[in-house]
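Student: Output the structure for:
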Amino acid sequence: MDQNRLSFLALHFIPGIGDHLIRQLVSYCGSAEQVFKTPKGKLLKIPGIGEVTAESIKQGKPFSTAEQELKKAEKENVQIVFFTDKNYPSRLKQINDSPSVLYLKGNMDFENPKTIGIVGTRQATDYGRERVEELVEGLVAHQALVVSGLAYGIDIHAHKHAVKVGLPTIGVMGSGIDVVYPSSHKEIAKKMMDNGGLVTEHSFGTQPDAHHFPARNRIVAGLSDAIIIVEAAQKGGALITADIANSYNKDVFAYPGNVGQSHSEGCNNLIKSNRANLITSVKDLEYVMNWDAAVKPEKKPEVFLLDNYSPNEQLVLKTLLANNKQLVIDELSWKTNVQVSQLASILLELEFKGIVKSLPGKVYKLVKA
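Tutor: This is a model prediction of the structure:
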């Protein structure tokens, strides 16, 4: 086991040591391994290091925890990347408060020349979901990487549609890499692994506590060339992400919404206060980002044939056809005699195939036939 990498991870398990102090220690001592070999007197001369922290370093207790963490990462096929590594995302290296360690799972390219963060309210409306779909489809010709936070609403819709149209997409988590939150997004998280994946700064088993999410937003902003707010209330995580992106001198865009509607207030205020560019289509993004206008690939008309689907999918489609083309998932489960957990997976596949659409209230609608 690489002693320097083990030492680096051990630093993260010392109470009271954050990303800034870890950088400080490594910079002063020359390497993470050397930090633990440095005499206590010299450690105390490093800015930010007090008696308690210096003593914790000398005791070296976190090494067993770090060793278990590295073994778990290997077993779970998770990559642990430190800020000194060559494959640490270059965009994050440019911000002062970037994480000193990242846990990665999937097949992702952080150096994609066009990387766009899409965030918004958890209470997404049909208007918001339509804007996401239109935007993501516009990004296909640019082969952009889509970054979001795996949350309900706009975030998960951005991930889903990116997977559907074949764009790479990365979900930044506010929990351990093994704790997908919300749990209902596990299926889409699995699908993201082939062309994208999951990223977090938290160790295995970390629960999705509320204070992790504002910190998570800085990673979304840091990884992206531009942040696009689709729908947002007057307060919330999307606006925090916008403020962070502005502080990083990133371009911020917001879709305008109807006056007087709560989910439009945040976007309208960002535009009104010149904290975001107004966006109505991907053309606005291309203009501000100085991208060459992309030519949209021609879509071939699709023919709806039940024979093109698996037996389970056919059962679901036939049931929807017999019930005015839409049903709540519980009723669909009862009518098909398929458990909700299995049904959710089938419906997700049908969403990717563009035959079924999810609506608020766990309603699923047949969109072709």
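Student: can we go C-alpha only for contacts and neighbour counts from here?
Tutor: Fine.
Student: and residue 343, that one's in a strand?
Tutor: No: per DSSP: H, G, I helix; E, B strand; the rest coil, residue 343 lies outside any strand segment and is helix.
Student: Tell me how many other residues crowd the nearest residue to it once chain neighbours are set aside.
Tutor: Leaving aside its chain neighbours, residue 343 sits nearest to residue 333 (6.8 Å; criterion: CA to CA, 6 or more residues apart in numbering). A count of nearby residues for residue 333, using other CA atoms under 10 Å, gives 19.
Student: in what helix or strand does residue 333 lie?
Tutor: Following DSSP states H and E, one finds residue 333 within helix 329-336.
Student: Just list what that helix packs against, helices and strands only.
Tutor: Helix 329-336 makes packing contacts with helix 311-321, helix 340-352 when contacts are defined by 3 or more CA pairs under 8 Å, 6 or more residues apart in numbering; DSSP states H and E.
Student: I'd like the ones you listed written out as a markdown table, with mean neighbour count and distance to residue 17 added.
Tutor: Listed next are the helices and strands packed on helix 329-336 as a markdown table, based on neighbours: other CA atoms under 10 Å; distance: least, CA to CA, whole Å:
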| stretch | mean neighbour count | distance to residue 17 |
| --- | --- | --- |
| helix 311-321 | 17 | 51 |
| helix 340-352 | 16 | 41 |
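Student: Ok, which of the ones you listed comes nearest residue 277?
Tutor: Closest to residue 277 of the helices and strands packed on helix 329-336, according to CA to CA: helix 340-352, at 30.6 Å.
Student: Centre of the chain to the one helix or strand residue 191 maps to, how far?
Tutor: Applying DSSP H and E as the criterion places residue 191 in helix 186-192. Per CA atoms, centre = their mean, to the nearest Å, the displacement of helix 186-192 from the mean C-alpha position of its chain is 12 Å.
Student: Here is the second sequence; please produce its structure so I can put it next to the first one:
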Amino acid sequence: MNDTELLHLLALLKVDGVGDIVAKKLLNHFTTAENIFKAKANQLESIDGIGRVLIKNLKDKLVFNLAEAELKFIKENDINCLFYQDEKYPDRLKHCIDGPILLFTSGTIDFKNRKVISIVGTREITSYGTEFCKKFIEDLAPLNPIIVSGFAYGVDIVAHKVAMDLGLQTIGVVAHGLNQVYPKVHKKYVAKMEQNGGFMTEFWSNSNPEKENFVKRNRIVAGISEATIVIESAEKGGSLITANLANDYNRDVFAVPGRTSDRFSQGCNNLIKTQKAHLLTSAADLIYILNWELKQDETKVIQKQLFVSLENDEQKIYDYLQKNGKQLLDVIALDCDFPVFRISSILLNMELKGVVRPLPGKLFEAV
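Tutor: This next block holds a predicted model:
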């Protein structure tokens, strides 16, 4: 995109009454932002929903003063601008009707041919949540996914740090301009984040981390990824807003269950109870439900990582299938000395963990 068109896009976004949905409607009709500003009143009036007030606002020259100042900041700070019709713009976000027209990014972000998941949760993460988050990302690492979160306290920063330690690309979607860091104590992570992904926002350099901005940025976190994972959440919280947005976008949502007495498991338990999220006990659950295809070497690595999470009965059955190949359910029950009703339950759990595969005719084999 050349500077002239970028300037006009920035100006368009500052026109009173123009949001992302209206801007897309205008761009679909006139092709470029520059053409929109050159359009005559009768041309604009022919578009459904475009009235005289908005047409008058498009004549406001002040929007170009604001746009010029922001363009200067973008150039001086080497900010990348992703237009929603560009090839490098996140593909899944293109399909969200209210996705941002422009995204401002810093770092080394690359979405090409990558699995993308968002991890969200409470800012007051517990030791249980921390350990689950670490193990979950470690088990997914062979698939080289992009880990998206909000760079906030708690679950967000834990997810980013684990991803960076594993050499995974990670993206912090922030609720302010790229001229600042929030929270400030996370400034020490910025350089490494930008080496392993970076930051993304729709907010201009004069935008501060206001409360309403966090709600608005949550739609990017939800829309950008294939699935949203809620690690821990109280009964109310921003992560639940993100989960609801993900559901609205027809994305998969996963939630980590916890004890009913634990405050920061209530939100996750409610998501599962109301069928707004899949129950998540391990990385294998996500791989299974999203139907991610694994290369042979990835499968071996993930199997090895998942062994530690197998119960004794599951390990016994897995070792049996590894040694004997595919077997009938009744034969497995007989040879492993389990009643049939019990073997069915164990095999289902193992299937969810991705370590066995059901075959036609009640046959099972180790993956």
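Student: Need the TM-score between these chains.
Tutor: Scored against TM-score structural alignment, normalised by the length of structure 2, the superposed chains reach a TM-score of 0.78; 299 aligned residues with a CA RMSD of 1.7 Å.
Student: so which of the helices and strands packed on helix 329-336 of structure 1 comes closest to residue 63 of structure 1?
Tutor: helix 340-352 (40.0 Å).
Student: so the closest one corresponds to what in structure 2?
Tutor: Following TM-score structural alignment, the aligned partner range for helix 340-352 of structure 1 in structure 2 is empty.
Student: The stretch 101-250 of structure 2: helices as residue ranges?
Tutor: Using DSSP state H, counting those that start in this stretch, the helices of the stretch 101-250 of structure 2 run over 127-140, 155-165, 190-195, 211-223, 238-248.
Student: And the residue nearest to residue 343 of structure 1, how close does it get to residue 346 of structure 1?
Tutor: Distance, residue 333 of structure 1 to residue 346 of structure 1, by CA to CA, to the nearest Å: 11 Å.
Student: and what of residue 188 of structure 1?
Tutor: Residue 188 of structure 1 sits 12 Å away from residue 346 of structure 1, going by CA to CA.
Student: if we can go back for a sec, with distance to residue 253 of structure 1 as extra columns, can I get the helices and strands packed on helix 329-336 of structure 1 in a markdown table?
Tutor: Converted to a markdown table, these look like this (distance: least, CA to CA, whole Å):
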| stretch | distance to residue 253 of structure 1 |
| --- | --- |
| helix 311-321 | 38 |
| helix 340-352 | 27 |
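Student: Out of those, which gets nearest to residue 166 of structure 1?
Tutor: Closest to residue 166 of structure 1 of those, according to CA to CA: helix 340-352, at 10.0 Å.
Student: what's that closest one in contact with?
Tutor: Residues outside helix 340-352 of structure 1 that contact it (CA atoms under 8 Å, 6 or more residues apart in numbering): 160-161, 163-164, 187-188, 312-313, 329-330, 333, 356-358.
Student: nearest to residue 287 of structure 1, of these?
Tutor: For the contacts of helix 340-352 of structure 1, the residue nearest residue 287 of structure 1 by CA to CA is residue 161; the value is 23.2 Å.
Student: was I right about that closest one contacting residue 134?
Tutor: No: counting by CA atoms under 8 Å, residue 161 of structure 1 sits too far from residue 134 to count as a contact (9.6 Å).
Student: Looking at those two, which has the bigger crowd around it?
Tutor: The residue with more neighbours, out of residue 161 of structure 1 and residue 134, is residue 161; 23 against 15, by other CA under 10 Å.
Student: Compile the helices of the stretch 101-250 of structure 2 into JSON lines and extend it with columns for distance to residue 329 of structure 2.
Tutor: JSON lines is the format used below for the helices of the stretch 101-250 of structure 2 (distance: least, CA to CA, whole Å):
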{"stretch": "helix 127-140", "distance to residue 329 of structure 2": "28"}
{"stretch": "helix 155-165", "distance to residue 329 of structure 2": "39"}
{"stretch": "helix 190-195", "distance to residue 329 of structure 2": "48"}
{"stretch": "helix 211-223", "distance to residue 329 of structure 2": "40"}
{"stretch": "helix 238-248", "distance to residue 329 of structure 2": "36"}
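Student: who wins for proximity to residue 284 of structure 2 among the ones you listed?
Tutor: Nearest to residue 284 of structure 2, of the helices of the stretch 101-250 of structure 2 and by CA to CA, is helix 127-140 at 8.3 Å.
Student: Show me what the closest one is packed against.
Tutor: If you count contacts as 3+ CA pairs under 8 Å, 6+ apart, helix 127-140 of structure 2 packs onto helix 155-165, helix 283-290, helix 296-306.
Student: how close does that helix sit to structure 1?
Tutor: When structure 1 is superposed, helix 127-140 of structure 2 averages 0.8 Å from its matched positions, counting by mean CA distance after the TM-score superposition for structure 1.
Student: chain center to that helix, what's the gap?
Tutor: Here helix 127-140 of structure 2 is found 16 Å from its chain centre; the criterion is CA atoms, centre = their mean.
Student: Please apply the same query to stretch 273-293 of structure 2.
Tutor: Stretch 273-293 of structure 2 sits 14 Å away from the centroid of its parent chain (CA atoms, centre = their mean).
Student: go on, stretch 225-241 of structure 1?
Tutor: With CA atoms, centre = their mean as the basis, stretch 225-241 of structure 1 stands 14 Å off its chain's centre.
Student: Leaving out chain neighbours, which residue sits closest to residue 229 of structure 1?
Tutor: Of all residues not flanking residue 229 of structure 1 in the chain, residue 254 sits nearest, at 4.7 Å (CA to CA, 6+ apart).
Student: How many neighbouring residues does that neighbour have?
Tutor: Look at residue 254 of structure 1: counted by other CA under 10 Å, it has 28 neighbours.
Student: In structure 2, what residue corresponds to it?
Tutor: Alignment note: residue 254 of structure 1 maps to residue 255 in structure 2; criterion TM-score structural alignment.
Student: how near is its match to residue 104 of structure 2?
Tutor: 30 Å.
Student: which residues sit in contact with the spatially most central residue of structure 1?
Tutor: Nearest residue to the geometric centre of structure 1 (CA atoms, centre = their mean): residue 171, 2.2 Å. By CA under 8 Å, 6+ apart, the contact set of residue 171 of structure 1 is 147, 148, 149, 150, 159, 189, 197, 198, 199.
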